[in-house]
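Q: need the 3D shape of this:
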Amino acid sequence: MSTGVHIPEYLQDGELIASEDLAREPAFWLAHVLLTMGDPGEPAEPYGVAASAYDAMVDRLGDPEQPWPVLRVCSDGGHTAYAVYANWEDQNNVDFFIRHPDWGRLGHLGQCGTDEAGPGLSWTELLALATSTHEGSEGLTDPSERLLLLLPMLGDADMPGEARDTVAGALSHCGIRADAASDLAATLLGEQESVGGTRWTLTGDNPIAVCSSPYSPRQVPLALGITQDQARALATALSSPVPG
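A: Got it, this is the predicted structure:
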């Protein structure tokens, strides 16, 4: 049974509901990546997803009459990354942010939908969150699901050569037909070219990298205003070693 989600710093008028149960459906993962990174009108069958299941999932994810779906990635040090399907009567967005209960604020990563903003994560940060130690009983636990959930926030000019295979493996693991996963991964990562060679650099005394894209909330340090100790803990969570 789904339960409500309370995020004190997230200003919205809709009811939030934990929706990690959607991750069991390949239709969710196809809808998630196409709605945020690709063409939501693309045929679903070549990816091994029935058109009826895909259309029903798209309708559910964008239904303003239903509670807003929330999926979470819990990581080191009590940090949690969120994807919220925010469905107003006249617009739909997917909001991405990271939160710690001690901050009193959100660290905005970006948005997909009517109001576009991003990118919000480098490749290293994405992998760190996807493979981080899972704390508690909330959120997604599978690394492939965690990677795909946050993939729409990726923007990085320095992605490694194995990025395509990593994303393809995650898509296949989550139910996308294996012989179509590689091409879909290439398409999704190819979208990153539109962000114009995004670079991530450290500035000043803040340990959290900032983004070169003029459209990214991370032109300033993530969760600006948190203490130095909190910033160091966040930087650690975003650079955790990837298990070999």
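
Q: make it CA atoms for all contacts and neighbour counts henceforth
A: Fine.

Q: right, and residue 185 touches residue 168 too?
A: Yes - Residue 185 is within contact range of residue 168, at 5.2 Å (criterion: CA atoms under 8 Å).

Q: mind checking which of these two has more residues around it?
A: Just comparing residue 185 and residue 168: by other CA atoms under 10 Å the higher neighbour count belongs to residue 168, 25 against 21.

Q: I'd like the distance between the more buried one and residue 27.
A: Per CA to CA, to the nearest Å, residue 168 is found 16 Å from residue 27.

Q: repeat for residue 48
A: Applying CA to CA, the value for residue 48 to residue 27 is 9 Å.

Q: between the two, which has more neighbouring residues?
A: residue 27 (26 against 17).

Q: spatially nearest residue to that one (excluding sequence neighbours)?
A: Residue nearest to residue 27 in three dimensions, not counting chain neighbours: residue 54, with 5.0 Å by CA to CA, 6 or more residues apart in numbering.

Q: quick one, what contacts the most centrally placed residue in the chain?
A: The centroid of the chain falls nearest to residue 150 when counting by CA atoms, centre = their mean (1.9 Å). Residue 150 makes contact with 83, 96, 126, according to CA atoms under 8 Å, 6 or more residues apart in numbering.

Q: quick one more, to check against the first:
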Amino acid sequence: MRDIAKTVDIPEYLDTELVAGEQLAREPAFWLAHLLVTMGDLSADADEYDVHPAAFEAMLQRLSDAEQPWPVFRVPFGGGHMAFAAYANFEDENTVEFAVRHPAWGRLGHLGQCGPESAGPGLSWAELTAIAASVPENASDTEGLVDPAQRLLLLLPMLGDAATPEEAWGVVARALSRCGIPKDVAPRFARELLGTDADDWLVEPSWTVAEGNPVPVCSSRYSPRQVPIALGITLNQAQALADALRGDGRH
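A: Below is the predicted model:
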């Protein structure tokens, strides 16, 4: 059975059928599946997160089904930009791809991916929280996620930043609770997602603005953002993106 869902047009995904996946985000099983899949840890017991195992397994099957259109989860933010996560499912491989785009660019800005050939990080903590909070005015859930908690959790797998504050786990825990993870479980899960050892932050990458482009770059050699996002866009477009990543973009 195929999904009855809206087709999504992302020109850079040639010859690939995409469908809006946001309706799946209404279920706690989606958030558990999304976060465990992108963490690379599917050994966890869904019961431990108060998610019914049957619902969890059904969600995993849908998110990895190579016979159905790829589900895409969109996060529109300032200045007409959109971040998204696409579940790219082939017969022999499943990857979650994260990217940013703007209709005027004619190209994608890759953030990273989770799968057999993982790449990242793709966002600093300041960028992640700015995007999550930058819900466009008059935004509709037919065009993407509009709940800041959902937006934060969708893009959380791309986080990697030595400057992530210690209280970040509380922000993530509150987002988890809002998305259906029980309040007595959410703090533990948040710490699992972010890491609990203070030394973890010491090995995380740093983010800096290089000369000639206002978009921050990442120090990690595994990150697509070793170079500015969507390298080759105009300087004005790069400035608009940099503003949007700070939460300064016009909604």
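
Q: sorry, back to before: before we move on, what SS does the residue nearest to residue 27 of the first structure have?
A: helix (DSSP: H, G, I helix; E, B strand; the rest coil).

Q: rewinding a little: export the contacts of residue 150 of the first structure to TSV and tack on neighbour count?
A: Converted to TSV, the contacts of residue 150 of the first structure look like this (neighbours: other CA atoms under 10 Å):
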residue	neighbour count
83	21
96	27
126	23
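
Q: can you lay out the residues you listed as a markdown table showing secondary structure?
A: Shown next, in a markdown table, are the contacts of residue 150 of the first structure (three-state DSSP):
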| residue | secondary structure |
| --- | --- |
| 83 | strand |
| 96 | strand |
| 126 | helix |
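
Q: reformat these as JSON lines; add distance to residue 220 of the first structure.
A: JSON lines is the format used below for these (distance: CA to CA, whole Å):
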{"residue": "83", "distance to residue 220 of the first structure": "21"}
{"residue": "96", "distance to residue 220 of the first structure": "16"}
{"residue": "126", "distance to residue 220 of the first structure": "18"}
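
Q: which element is the equivalent of the residue nearest to the centre of the first structure over in the second structure on?
A: Aligned counterpart of residue 150 of the first structure in the second structure: residue 155 (TM-score structural alignment). Applying DSSP states H and E as the criterion places residue 155 of the second structure in helix 148-155.

Q: how much does that helix stray from the first structure?
A: With mean CA distance after the TM-score superposition for the first structure, helix 148-155 of the second structure departs from the first structure by a mean of 0.2 Å once superposed.

Q: next, the angle from the helix or strand that that helix is followed by to helix 148-155.
A: The helix or strand immediately downstream of helix 148-155 of the second structure is helix 168-178, counting by DSSP H and E. Using axes from the mean of the first three to the mean of the last three CA atoms, to 10 degrees, the direction of helix 168-178 of the second structure lies 110 degrees away from that of helix 148-155.

Q: where in the first structure does helix 168-178 of the second structure fall?
A: The aligned range for helix 168-178 of the second structure is 163-173, by TM-score structural alignment.

Q: next: stretch 100-119 of the second structure.
A: Counting by TM-score structural alignment, stretch 100-119 of the second structure sits on residues 98-117 of the first structure.

Q: stretch 220-238 of the second structure now?
A: Under TM-score structural alignment, the match for stretch 220-238 of the second structure is residues 213-231.

Q: who's in contact with the matching stretch?
A: Everything outside stretch 213-231 of the first structure that qualifies as a contact, by CA under 8 Å, 6+ apart, is 103, 105-110, 117-120, 195-196, 198-199, 206-212.

Q: same thing with stretch 30-47 of the second structure?
A: 24-25, 49, 51-53, 56, 59-60, 96, 114-115, 153-154, 157, 179, 193.

Q: could you redo the last one with a cut-off of 7 Å?
A: The contact list for stretch 30-47 of the second structure (CA atoms under 7 Å, 6 or more residues apart in numbering) reads 24, 25, 52, 53, 56, 59, 60, 114, 157.

Q: what's the fourth one aligned with over in the first structure?
A: Taking TM-score structural alignment as the alignment basis, one finds that residue 53 of the second structure is matched in the first structure by residue 51.

Q: SS state for residue 17 of the first structure?
A: What three-state DSSP gives for residue 17 of the first structure is strand.

Q: what's the burial count for it?
A: 18.

Q: quick check: closest non-adjacent residue to it.
A: residue 4 (4.3 Å).

Q: how much space is there between the one you found and residue 164 of the first structure?
A: Taken as CA to CA, the span from residue 4 of the first structure to residue 164 of the first structure is 35 Å.

Q: neighbour count for these two, which is higher?
A: Taking other CA under 10 Å, residue 4 of the first structure and residue 164 do not tie; residue 164 has more neighbours (21 against 14).

Q: tell me who's in contact with the more buried one.
A: Counted by CA under 7 Å, 6+ apart, residue 164 of the first structure has contacts 185, 186.

Q: kindly report the same for the one 3 residues further on.
A: The contact partners of residue 167 of the first structure, by CA under 7 Å, 6+ apart, come to residue 185.

Q: now it: how far from residue 130 of the first structure?
A: Counting by CA to CA - residue 167 of the first structure and residue 130 of the first structure are separated by 12 Å.

Q: what helix or strand is residue 129 of the first structure located in?
A: helix 123-131.

Q: no wait, residue 111 of the second structure
A: Counting by DSSP H and E, residue 111 of the second structure is found in strand 108-114.

Q: circling back: tell me how far the closest residue to the match of residue 53 of the second structure other than its chain neighbours lies from residue 110 of the first structure.
A: In this structure, residue 51 of the first structure finds its nearest non-sequential neighbour in residue 44, 5.5 Å apart by CA to CA, 6+ apart. Separation of residue 44 of the first structure from residue 110 of the first structure (CA to CA): 26 Å.
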